[in-house]
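S.K.: could you look at this predicted model? Sequence included:
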Amino acid sequence: MRVVLPLALLFLTATPAAEDLRLNDKGYFSKPGLDVTVFADIYPDGHQTGVTVIQHGVRTAASGDLRLEASPGQWSPVPKGVGEAEIDRDHQRIAQTLAYPDESKNRKGFNPIEYPALEFGYRVEVEALEGDSFRISVDLEEPLPDEWIGKVGFNFELFPGELFGKSYRMDDEAGIFPVQPNGPPVERNGEWVTAPLARGESLLVAPEAELQRMRIRRVRGGELELRDGRGNHNNGWFIVRAQVPAGATDNAIEWIVEPHTEEGWQYQPVIQVSQLGYATGQEKVAVIEQDSRDTDADPVELLRLGKDGTEVARRGEPQHWGEFLRYHYLQFDFSDIREPGMYQLRYRGQTSRPFRIGDDVFARHAWQPTLEYYLPVQMCHMRVNEKYRVWHDKCHHDDALMSPVNHNHIDGYVSGPSTLTDFEPGQPVPGLNRGGWHDAGDYDLRVESQIGTVWRLSMMVEEFGLDYDATTIDQEKQQVEIHRPDGRNDALQQIEHGLLSILGGYRSMGRLYRGIIVPSIRQYVMLGDASAQTDNRVQARDTATPDGVPAEAPPESDDRWVFTEENPERELQVVAGLAAAARVLRDQRPELAGESLAAAEELFSRAFDNTDDTAVRAFALAELILATDDRGYKKQLVAMRNALIEDIDDTAWAIGRALPRIDDRAFVQAIDDAVVGQQRRVRQQAQATPYGVPYEPHIWGAGWGIQDFGVKQYFVHKSWPQIADREIYLNALNFVLGVHPGKNTKSFASGVGSDSALVAYGVNRADWSYIPGGVISGTALIRPDLPELKTWPFFWQQTEYVMGGGATNYMFLALAADALARKGG
C-alpha cells in the first residue's frame, strides 16, 4: 500500500539535521551557540584554562582539570602543561598532557605556591560527539598513591554570577543555586569546605534557562559532587567534581557533557559607544559588533533626545571594518553632528545607552570622581569619612618591620641575603606610618604605584592647571573628609601624601622601599576596614637587647614588613616622579619640594650608570632637565642620541617636552626624524583593531595598558602636533568609556557615564560594590578569541582597581579631552 505523507511532514523530513560540534580552524570545537576550548588559555589561577564551555557567546563553565583540592583557591597547586595540545581532526579530539608539580611556581615566582610531595602525569582528552555533546576522559600515567585517594579529582567549574536563583537537578534531587554560600561546613582532607549541594550520577544545570542548560553525566570515576567553592574562598565558583578511584589509570574519569544550544542562534549586534559622550569637535565613531557569519549592514539611526521624546537626527549606513577576534565589525561615523544635547544610537532594534554631545561633556562627572572619591578612599594611614559613612578608620600605624632576608613572599616581594640597610630583620623602621595609598584590591604599598600616582598628578597640575578642592585632608589628625573643602588644592595634597611615604622611607633607610605588605596570606586576603588588618600597636623602636644585638620581632606580631631591593630601573622611575613633584610643589611647599628634588638627584647619581634601560634613563633625565635646567643633564641626554633613536617607541613621549631646552639642533632634528617612523608604527597598531587603539591583553584586561598608551600619545602629540594624531589618545579614552570589545559595554570608570562598572575588585569587593572614580582593568581576552567582562567582583584580571596608573591615567585623559574641548578642538 502506498502511503502519502502530509506536506508538513514531508517538509520536516527534508530539513537538514542540526549542526554537530566540530573542530574549527582556530583549534577549538565550535557550532552555532557553542564553543568548547581545551587548555587554550594560560591562567589557571584566574579560572582561565582547562576544559571551557562558551554557550551562546557567554563563558558558562571553565577550569575542567585534575585538582588536588575539592575547592581550590588562589594559592592552590595547579598543574603544568607538558608540550602543546594535540589536535586530532580525523577523530575530532583535543588532548593535553599535564603534570604535577609546576616547578616554575613551586615556592617561587610572583605568587609562590607550596606544592605537596606528589608527582604524577596525566592526559585530558576531549572528543566531540553528535549534536552538542562532548566526552571528557582522563588517563593517568600510573595509579595515584594510596594516601592521595579521595584527594585528587576532576573539577569542572560553573560560573556563579549567572546561576544565582536558578535550579539544578542531580538525579532525582533538585535545588536552587544559592546567592551566598551556605553551610554546613565539613572537614575534608584537612580543610573546611561546604558540604556538597548534591551527589549523584547525572547533573542538569539550569533546566529552565534555554541559553544556559547543561547536562553532565558520569560514565567512569567517582560519583559527581556539586559543590559551592565560595564556602572557603570568596572568589570560588560552583564546582562539579569526581574523585579519581584507587588503582585507576586509563579512563580514570569519563564524563559526557551536553550543553544545550538554540538552533540557528546568532550573536546579537552590540552597539559600542562612549557612555559619557563626545565634545562637539571630536571624532565620533561608534563600533557595531556582529556575529562572524553576519556580514550584512543595516542603517543606523542617531536619535536626539528632546523635550518631546526622541527624533532621528541622522540615518545612515555603517561602514564595514572587517573581522577581529570572533566577530564582524562595522563603524558608524557621526563626527559632523555638533549640536549639543543627549543622544542614542539604534541598530536592528538595539538601542545604546544615552550619551552627551557638548563642549562641557568632560567638565563635570568625568575625572572628578577619581579625585573626589577614589584617591581619598585609597589613602593609607588615614581615617576616611564621607558624611555618615566611614570608608576606613586610621590604619597601619604600626608600619613597618624590616622584612626577613632570603624570603620569597606573596605577591611579588622577594628579599635577598641582606636588608640593604642598617636595620636587621624584624626591627621596626621609623617614618613609614605616614602617607601612601593602598595599592589596588589589597592594602600593600608598592613604590612604583606610589610614585606613578605622584607623577601623573603632577602632570595634571602642570599640563592642565588642575586646581580643585572638594576634600579636607588633615595630615596632623590623619583624617580625610570627602566633600568638605579645606581651601587647598586636592591634587597637591595628594601629591604630598604620596611623598610622605616615599621620602619617609628614604629618610629612615637611605634608600627606597620596594614595598610594604603584611606577613601572612590570611592577613593579605582580608577584606573590610583597613584598620583591622593589623593591631596598630607600634613596636618599641629601641629593639636592642642587653648584648647590643637587635632583637627579632615577637612571633605574634602582625605588623607589616618593609622590603628593599637593588633595582636601578625602579629608582629612576622614582627620580622622574620626585623631580616632577618638586616642580609643582615649589611655590606652596618649598621645603618638601626641595627635599624631593634633592632625593631625586641623589638617587639619579647612583642609579643611572647601573642600568642600560634607555627608556627609564631618558624619562629620569627629561624630568630632571625640566626641574633644574641643568646643563649636565642636557649633555647626558644628548650623549644618548643613538640609544634614544633606537628605542624611540619608548622614549619619544618622555623626552619631547625637554627638547626645547636642548641647544644641539642636530640632536633635536635626529629625534624629530625618528618620531616620524615611530608614529607610523603607532598608527599601524591603532588601525589593527576597529577601536583605533591596540588591543592585545595578556592576563589582565587591556584597559590599563591602553590608558598608558593614550597618555604617552598625548605627550608625543603635544611635542610633535604635526606628526602625532590626537585622535589616538581620544580613542584610548573612548575605549575606557565604553567603545571596547564584547557585549558588556560599560565604562571602566566606576560611576562615570550612563552605564559603568558598579561591581569591582576593590577592597570592598565582598560587598559587591564600587568606589567612584576607580578604573577597572577591563575587558579581558579568554583565549583564543573571546573578549569578556563579567559582572563579578572577584576577577582581578577584569574588574580590579589599581593605583599608579589605572585611575590616574584615565583622569589625565579626561582632563586632556576637557582642555581640548574648551579650546574648541
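M.R.: Here it is on my side, so go on. Numbering: from 1, shown residues only.

S.K.: drop to CA atoms for contacts and neighbour counts, all remaining ones
M.R.: Noted.

S.K.: so Leu211 touches Gly57, yeah?
M.R.: No - the criterion here is Cα atoms under 8 Å, and Leu211 misses it with Gly57 at 9.6 Å.

S.K.: so for those two, which residue has more residues nearby?
M.R.: Using other Cα atoms under 10 Å as the criterion, Leu211 and Gly57 rank with Gly57 on top: 23 against 19.

S.K.: tell me the spacing between Glu19 and Ser133.
M.R.: Counting by Cα to Cα, to the nearest Å, the gap from Glu19 to Ser133 is 11 Å.

S.K.: so for these two, which sits in the more crowded spot?
M.R.: Ser133 (18 against 14).

S.K.: pretty sure Leu345 is in a strand, no?
M.R.: Yes - Leu345 forms part of a strand when assessed by DSSP: H, G, I helix; E, B strand; the rest coil.

S.K.: hang on, it packs against Leu305?
M.R.: No - contact criterion Cα under 8 Å: Leu345 and Leu305 do not qualify, at 10.7 Å.

S.K.: so for the two, which residue has more residues nearby?
M.R.: Leu345 (24 against 18).

S.K.: what's the nearest residue to the more buried one if we skip its chain neighbours?
M.R.: Leu302 (4.7 Å; Cα to Cα, 6 or more residues apart in numbering).

S.K.: surely Gly57 is in contact with Val36?
M.R.: No - taking Cα under 8 Å as the definition, Gly57 is not a contact partner of Val36, at 11.2 Å.

S.K.: so who does the residue nearest to Leu345 touch?
M.R.: With contact taken as Cα atoms under 8 Å, 6 or more residues apart in numbering, Leu302 is in contact with Val312, Ala313, Arg314, Arg315, Tyr343, Gln344, Leu345, Arg346.

S.K.: and Arg507, how many neighbours?
M.R.: 14.

S.K.: is it correct that it falls within a strand?
M.R.: No - counting by three-state DSSP, Arg507 is not part of a strand but helix.

S.K.: you'd agree Trp75 is in a strand?
M.R.: No - Trp75 is assigned coil when assessed by three-state DSSP, not a strand.

S.K.: putting a second one here so we can go through both:
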Amino acid sequence: MFSTSHKLKKILHVVVAVALSTAFGYSQQSAFQLNDLGVFKKRGVDLMIYNDSYNAGGFFDEKVNGIEMIQHGVRTVTGGAVRLSPTPEQWDLVPTATNRTVDTKSNSVSITLYYKEYDFTSKIKVEGRGNGCLITVTLDKPLPKKLEGKAGMNIEFLPATYFRKTYLMDQKTGICPVVAAGPTVADAFSEKIPQFNNLLTNERFGDTYAKVAPLASGKKLTLSPDDPKSLVSVESLTSQISLLDGRNLAPNGWYVVRELIPAGKTGTVVQWMFTPNSIANWVKEPVISHSQVGYYPDQQKVAVIEIDPNDKALATASLYRMNENGAQEKVLDGNLFNWGKFLRYNYLRFDFSSVKGTGIYQIKYGNYSSDPFPIGKDVYANIWHPTLDTWLPVQMDHMFVKEAYRVWHGNPHQDDALQAPTDTLIHDGYRMGHSTETKYKPYEHIPGLNIGGWFDAGDFDIQTGSHNTVIGYLVSAWEDLKLNHDETMVNKERKYVAIHHPDGVATDRTRNAGADGSVSCIRPLYPRYCTTPPLAI
C-alpha cells in the first residue's frame, strides 16, 4: 500500500511535467473544428482541404494545392493528394477535383479526385478527430494495372521549415538535410508515368530515369520533435509510410510523405492520423506593411497592420523620425481604422498622410516596429536603377553577362530556334497548327532568332508578347522620360555584356544635342531614337 508521501511525490511529478510541457509549447491540444470557410482550425493551425485545386492545363503542381497546412504562421504543408509518382515535379499529372463536400455536422471534408488519362477515381475524406485529423483514401474500383506500384497518397512538407531539425520514424532518428539528400535509384524508363504532353523534366539516361528512394520508412513519422512550432506526426493505420526528398529531382521539390495504394483492393486503401502540434494561447505577431521605397511628401500614406484574430487590436499607432544621432522623435500618434477581416486575419489602417517632412521614419504598433523608410521628394529618383543596371542585363538571353569578377551566365541557347512540328501542343500555351506557314522543316534551325531577348521564368521558350511590352517600356523611358542613364556595356558583335561599365550609348542629351535639336549617340542600340529631334528637354 502506497504511503501518503509517495502519492504526493507522484502528484508533484505529474504537475511539474505538465508545467514544463506547457512552458515549452507541448500543451494540452485543442480539437480540430471546421470553420465557416471550410477550413479545419485549432489555435495556431489551419488545415485546408482543397480550398485550392491543382492548376491542370496551366502550371500543374505549383505547391499551392490539395491538402495544405499553415502552422503557427508558416505554410508548412501542401500537395496532399493521390499522386502517381513518389516526388511529383511541376509537369507531372495532377488529379481534377470533381466533387468537394464540406459537412460541418460530421466535422469532415470529402474530395473526389479523377485522372482522366487513366480513368482513375479516388476519394479522400478528412475528419477532425481530437487534436488531429483522420485522412482516409477509398476506391470504388481497384487500381488500373498501369498504376499498380505507382499511385499513392502523398503529402509534402516545406524543407526550409525543417532544416537541421530532427525526425523520428518508429523511434529511428534522423536529421532533416539542408541540401538535397537521400538515395535515388535508376528505374526503367518504360515504368515512368508520362508527364503532361509527354514533357520530360527529369533526365533520361539511355533506358533509365532517376527515381527518389526513401530516407526512412515505417508506421509513424514525427517531424521536428525538437520544435513545438513545427512539430507534426503522420501515422499510417493501414501500411507503411516513407519520407522522401523531392529536391533530388527538382530544385523546388519538398519533403514528401507517401504511402502506396495496394493493388487489387477497394474500400479503405490508405488511412492516416495526421496530428500537428498547437501551442496554447499562441498569437501571431503583427505585421506592419508600408512602402519599402518610401513616400513622396504630398502623397497619401497609409500603412496596413495585419493581426491575429485572437489578438486584441490597439487603438493607436505611432510614427517616429530618426535623427542623425540615432535618437527617435515621436511625430504622430494616430488612431487606427478597423478595415475588417480578410480570410484568416484582421486588418487595421494607419493614415499618416499629414506627415510631410523629409526624413527617415518608423512605425510602432505596441511593442512592434516596422522597417525604416524615407519620406522625401527624391524617394523615387533612383529606385529603378537596380532593375535597369543589374536585373535586366542578367536576364539577357543569347549574351555572355559579367559583373566585376562574377560571370552571371555564358552565351546560352545558341541552338535557338527550332521550327515546331505541326499539330503540336507545347507548354505555356504554345500551339502549332496544321501548317508551319514557313519554309522551314520541323525541328530545323531558323537563323537570326538566337539574338537578344530575355529569359522566361525557368522555361526554354521566349515570350514574344512580354518582350514587346518590355521594349515598349524602354522606348517610352527614352522618348517620354528623357532618361540619360548608362551603366551597362553591350557589345552585340561579341554577344558580351558587362554590368556597371558604361559604354556611352545612353549619352547626355543636352551635351550632345545639335543646333536643330538632333542627338548623336555612340554605337546606338536603336539608331532611329538618336537621329530624330527629341521632345522637350
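M.R.: Right, received. Where do you want to start? Note that the coordinates shown come from a computational prediction; the quantities given were computed from them, not determined experimentally.

S.K.: picking that back up, out of the contacts of Leu302 of structure 1, who's the most crowded?
M.R.: Result: Leu345 is most packed of those (other Cα under 10 Å), 24 neighbours.

S.K.: pull out the buried positions in stretch 620-630 of structure 1.
M.R.: Ala620, Leu621, Ala622, Glu623, Leu624, Ile625, Leu626, Ala627 (16 or more other Cα atoms under 10 Å).

S.K.: please apply the same query to stretch 591-604 of structure 1.
M.R.: Neighbour count says stretch 591-604 of structure 1 has Leu592, Ala593, Gly594, Ser596, Leu597, Ala598, Ala599, Ala600, Glu601, Leu603, Phe604 buried, by 16+ other Cα under 10 Å.

S.K.: what of stretch 410-422 of structure 2?
M.R.: Asp416, Ala417, Gln419, Ala420, Pro421.

S.K.: same check on stretch 67-86 of structure 2?
M.R.: In stretch 67-86 of structure 2, counting by 16+ other Cα under 10 Å, buried: 67-73, 75-86.

S.K.: in strands, which of these appear?
M.R.: In this view, the buried residues of stretch 67-86 of structure 2 that belong to strands under DSSP state E are 67-71, 75-83.

S.K.: surely Thr472 of structure 1 meets Glu481?
M.R.: Yes - using Cα under 8 Å, Thr472 of structure 1 is in contact with Glu481, at 5.0 Å.

S.K.: re the thing from before, which members of the buried residues of stretch 620-630 of structure 1 occur in helices, if any?
M.R.: Within the buried residues of stretch 620-630 of structure 1, residues falling in helices by DSSP state H are Ala620, Leu621, Ala622, Glu623, Leu624, Ile625, Leu626, Ala627.

S.K.: what sits against the last one?
M.R.: Put plainly, it is Ala627 of structure 1. Counted by Cα under 8 Å, 6+ apart, Ala627 of structure 1 has contacts Ala579, Ala580, Ala582, Arg583.

S.K.: how close does it sit to Gln74 of structure 1?
M.R.: 44 Å.

S.K.: same question for the fourth one.
M.R.: Counting by Cα to Cα, the gap between Glu623 of structure 1 and Gln74 of structure 1 amounts to 40 Å.

S.K.: and for the first one?
M.R.: With the distance defined as Cα to Cα, Ala620 of structure 1 ends up 37 Å from Gln74 of structure 1.

S.K.: what's the answer for the second one, then?
M.R.: Between Leu621 of structure 1 and Gln74 of structure 1 the distance, using Cα to Cα, works out to 40 Å.

S.K.: one more: the third one?
M.R.: According to Cα to Cα, Ala622 of structure 1 stands 41 Å off from Gln74 of structure 1.

S.K.: ok, Pro6 of structure 1 - how many residues close by?
M.R.: Around Pro6 of structure 1 there are 8 residues (other Cα under 10 Å).

S.K.: circling back: next, format the contacts of Leu302 of structure 1 as CSV and append distance to Val179 of structure 1.
M.R.: CSV is the format used below for these (distance: Cα to Cα, whole Å):
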residue, distance to Val179 of structure 1
Val312, 43
Ala313, 44
Arg314, 44
Arg315, 44
Tyr343, 37
Gln344, 34
Leu345, 35
Arg346, 35
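
S.K.: mapped onto structure 2, which of those residues hold?
M.R.: For the contacts of Leu302 of structure 1, the contacts that persist in structure 2 are Val312, Ala313, Arg314, Arg315, Tyr343, Gln344, Leu345, Arg346, with contact defined as both residues aligned by TM-score structural alignment, their matches' Cα atoms under 8 Å.

S.K.: could you single out the nearest of those to Pro6 of structure 1?
M.R.: Arg346 (43.5 Å; Cα to Cα).

S.K.: so what corresponds to the closest one in structure 2?
M.R.: Per TM-score structural alignment, the equivalent position to Arg346 of structure 1 in structure 2 is Lys364.

S.K.: isn't that match right up against Leu314?
M.R.: No - taking Cα under 8 Å as the definition, Lys364 of structure 2 is not a contact partner of Leu314, at 11.3 Å.

S.K.: what's the neighbour count on Trp494 of structure 2?
M.R.: I think there's a mix-up here, since residue 494 of structure 2 is Arg and not Trp. 10.

S.K.: mind listing residues that contact stretch 141-149 of structure 1?
M.R.: Against stretch 141-149 of structure 1 from outside (Cα under 8 Å, 6+ apart): Phe120, Gly121, Tyr122, Gln243, Val244, Pro245, Ala246, Gly247, Ala248, Thr249.

S.K.: for the aligned residue in structure 2 for the last one, grab the count of nearby residues.
M.R.: Okay, so that is Thr249 of structure 1. Using TM-score structural alignment, the partner of Thr249 of structure 1 in structure 2 is Thr266. Residue neighbour count, defined by other Cα under 10 Å, stands at 15 for Thr266 of structure 2.

S.K.: contacting residues for Thr266 of structure 2?
M.R.: Counting by Cα under 8 Å, 6+ apart, Thr266 of structure 2 has contacts Thr138, Leu139, Asp140, Lys141, Pro142.

S.K.: in the stretch 301-450 of structure 1, which spans are helices?
M.R.: 368-369, 375-378, 447-464 (DSSP state H, counting those that start in this stretch).

S.K.: picking that back up, measure the match of Thr249 of structure 1 to Leu143 of structure 2 for me?
M.R.: 8 Å.

S.K.: now swap in Thr532 of structure 2 and tell me
M.R.: On the measure of Cα to Cα, Thr532 of structure 2 and Leu143 of structure 2 end up 70 Å apart.

S.K.: I appreciate the help and will end here.
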